[in-house]
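**Q** Let's see this in three dimensions:
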Amino acid sequence: GIGTRGPGETKLEVDRRKIRKRISFLEKKIYQIGVQRDTQRKKREERNIFKIALVGYTNSGKSTLLNAATDSDAYVEDRLFSTLDSTTRKLKIYPNSEVLISDTVGFIEKLPHQLIASFKSTLEEVKRSDLLLLIVDVCNTDFENNIYSVKEVLKEIGVWQKPVLLVFNKIDKLSRGELNSLKIKYKNSVFISALKRSGLPELYLRIKKMIERHYLNIIVKIPYNENKIMSFIYNNCQVLRRRDLVDSTILNLNVNSKYYSILSRYICRGRESREANIG
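**A** Have a look, this model is predicted:
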């Protein structure tokens, strides 16, 4: 049968053969996940969606935070790589705009290069995100080295330049004095207990502020014969107000800053902006 010894095989050789088969199976599964995720990401990028990725050392509480923030039931287990693929959910904290938050595989110190290659599909969520939440387990006495390890992996995959918010998790396990000391040392960070759902309002407020910096409010004037750009606007931007003129349409928009160059030639400026303002 499968897994039994062949002629002259030792138990060690049988075990190695089983491991090779398991690795081959997992590599195929990860490749399939990558193809599926790539299709999903392309669809998201066609729309005006702000994307958040949860990153952190393994068992830092990323999946627990995802569940708490989105009222979902992502798989949670206290083991290495319990989250193999990325789990993405909608986060309803910003009115009239879609926000997606993705859990990712837990990082480990000195992550082997072959594992980085294998987990490329899951780390793509990190590369495509607009904001990284670096989740830290304050119960781990070596958490500062863990932060360093995560930063090194983020640098290796080329995303450390992205906005990063440090989120200290499991603060319910700390004394008041320990928590105060941590807040003094990491002044610009957020402190939560995902399990107890404490500190989440402050986290949401910080996320909202970062989203607001990511978007622009502009006024554009679109001629009626520009059907393609009008379609683009309604598919990718938030239309706040609209006024139809004889030969064109004036739109107040909330738009992702990455679309500025596409819309720049239609933007009303100076006196034209004041005259066109419909708010």
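
**Q** contacts, neighbours, all on C-alpha from now
**A** Will do.

**Q** which stretches of the chain form helices?
**A** In the chain, the segments counted as helices under DSSP state H are 11-45, 62-70, 113-118, 120-127, 143-156, 176-185, 200-214, 227-236, 260-263, 270-276.

**Q** tell me the angle the first one makes with helix 120-127.
**A** Between helix 11-45 and helix 120-127, the angle comes out at 40 degrees (axes from the mean of the first three to the mean of the last three CA atoms, to 10 degrees).

**Q** Off-centre distance for helix 11-45?
**A** 22 Å (CA atoms, centre = their mean, to the nearest Å).

**Q** Give the other helices and strands that it contacts.
**A** helix 120-127 (3 or more CA pairs under 8 Å, 6 or more residues apart in numbering; DSSP states H and E).

**Q** One more, please, to line up against the first structure:
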Amino acid sequence: MSERVILVGVETEKNYQQFESSMKELKNLTKTANGEVVFSMVQKRPQPDRQTVIGKGKVTELQQLAEAHEAELVIFNHELTPRQSQILGDALAVPVIDRVQLILDIFAMRARSSEGKMQVELAQLNYLLPRLIGQGKNMSRLGGGIGTRGPGETKLETDRRHIRNRITNIKRDLKEVAAHRDRTRQKRKDSQIFQIGLIGYTNAGKSTILNMLTSADTYEQDQLFATLDPLTKRWRLPEGLEVTMTDTVGFIQDLPTQLIDAFHSTLEESRNMDFLLHVVDASSPERIQQEQTVLRLMEELALTNMPVLTVYNKADQIDEDQFVPTLFPHVLISAKSTKGKERLSQAIKMELMQLLQPYHLVLQANEGKALNRLKRESLVLTNTFDEESRTYHIKGFALADSSPIRRMEKDEQ
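**A** Predicted coordinates:
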């Protein structure tokens, strides 16, 4: 059963350009967390009130609205300080959470792997530790609800030392997981497999594209943060080259810093890729805003020097002739169609030809094994057999530091 929620947003001189899209997104986030928005309170002021964000008069109005709409929860579209949370909670007599807590709550719902669960718990505990005073009423709500998922009330109501110990233990466990991830990543590097990473705004269609290309059975839904745990699958291009594709957590406006910190090892996957696919929802009214958010986060994660192909997805939901792209190089597709798969495969192939080193190799007729390996480990464009000399003439592209030519030479020595 969904909870009745009132949303509160303050439009200021700093946020007026993104304010409308941010409020719309907050509504979608609330829906994802199984909340029903019964009212949205919007206020314009030069800057948020230091004590209550909205000022005393608006707090009284909000209290009346909460009673009139029988609201069970109030969500602010701003990160509240511990003091603001306490003042608002006491004044409204209804649990109050902010955008950060809401996003953390959705992550708690979505986490499937033990690593994902640990990362969410770490982010929640770090966020809630300074806010424990005055959280008693909120945390002991019968039946839980939005903002209470994850670590659970017992952990949050025990003393700070217990929580700090838990944070230390999670960090230690996550270090071990990160070390294991590093070893797996290094193995992939050693095996000289080209690595492609999928990044983009939440709900842009990354999982759908991964499923389309690799037939991976990933969770694919029209929801915010449907994917939380990174998933790596092998994909074979039509030409035969085998690469890995890694899906990562979606980005969002004002992604909480606690999450960026907690998910560092996950997001680090993107940094170790050879090539990135930036998936964009071409049908979204906030497309430009979403692109900018991802580009800004890529900068924070030191991903700006990496080769990127922008994949404008959901072409089936727009008029293709009217579409004006803003990022280059790009390809416009619908991940729901077979034509989309062909278009994307072709676009990736063209980009790989820019990134890889060209080669021309001659193999003897009895070197069939070597030929098969070439097809798997490099992008073979032409393969002709000369009857007279009984040799294969192969032209293609391969990674510079793992060129199959070098490996063939080693084998011949």
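
**Q** After superposition, what's the TM-score here?
**A** After superposition, the two chains reach a TM-score (TM-score structural alignment, normalised by the length of the first structure) of 0.68; 230 aligned residues with a CA RMSD of 3.7 Å.

**Q** about what we covered before: the helices of the first structure: which one's closest to Ile192 of the first structure?
**A** Comparing those against Ile192 of the first structure with CA to CA, the closest turns out to be helix 200-214 (6.3 Å).

**Q** residues in the second structure matched by the closest one, start to end?
**A** Using TM-score structural alignment, the residues of the second structure aligned to helix 200-214 of the first structure are 341-355.

**Q** average gap between the matching stretch and the first structure?
**A** Once fitted to the first structure, stretch 341-355 of the second structure is off its aligned match by 1.5 Å on average (mean CA distance after the TM-score superposition for the first structure).

**Q** List the buried residues of that stretch.
**A** Of the residues in stretch 341-355 of the second structure, those with enough neighbours to count as buried (16 or more other CA atoms under 10 Å) are 341, 343-345, 347-349, 351-352, 355.

**Q** I'd like those residues as TSV, with distance to Asp316 of the second structure appended.
**A** Output for these, formatted as TSV (distance: CA to CA, whole Å):
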residue	distance to Asp316 of the second structure
Lys341	13
Arg343	14
Leu344	15
Ser345	18
Ala347	18
Ile348	20
Lys349	23
Glu351	24
Leu352	26
Leu355	30
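
**Q** Let's have the helices of the first structure in CSV, adding distance to Asp85 of the first structure.
**A** Compiled in CSV, those are given as follows (distance: least, CA to CA, whole Å):
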stretch, distance to Asp85 of the first structure
helix 11-45, 7
helix 62-70, 12
helix 113-118, 11
helix 120-127, 5
helix 143-156, 17
helix 176-185, 32
helix 200-214, 24
helix 227-236, 27
helix 260-263, 33
helix 270-276, 47
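
**Q** which one of those helices lies closest to Leu84 of the first structure?
**A** Judged by CA to CA, the one of the helices of the first structure that comes nearest to Leu84 of the first structure is helix 120-127, at 7.4 Å.

**Q** got the angle for that closest one vs helix 143-156?
**A** Using the same axes, to 10 degrees: helix 120-127 of the first structure against helix 143-156 is 100 degrees.

**Q** What residues in the second structure pair up with helix 120-127 of the first structure?
**A** Counting by TM-score structural alignment, helix 120-127 of the first structure lines up with residues 264-271 of the second structure.

**Q** Relative to the first structure, and after superposing, what's the average distance for that stretch?
**A** Mean for stretch 264-271 of the second structure is 1.3 Å (mean CA distance after the TM-score superposition for the first structure).

**Q** Other residues contacting that stretch?
**A** By CA atoms under 8 Å, 6 or more residues apart in numbering, the surrounding residues in contact with stretch 264-271 of the second structure are 178, 197-199, 229-230, 246, 248-249, 260, 276, 301-303.

**Q** Then stretch 55-64 of the first structure?
**A** For stretch 55-64 of the first structure, contacts defined as CA under 8 Å, 6+ apart pick out 54, 74-81, 83, 103-108, 126, 132-137, 146-147, 149-150, 169-170, 194-195.

**Q** Show me what counts as buried in that stretch.
**A** Of the residues in stretch 55-64 of the first structure, 55-64 count as buried by neighbour count, 16+ other CA under 10 Å.

**Q** Distance from the match of helix 120-127 of the first structure to the middle of the chain?
**A** Centre-to-centre, stretch 264-271 of the second structure and its host chain are 10 Å apart (CA atoms, centre = their mean).
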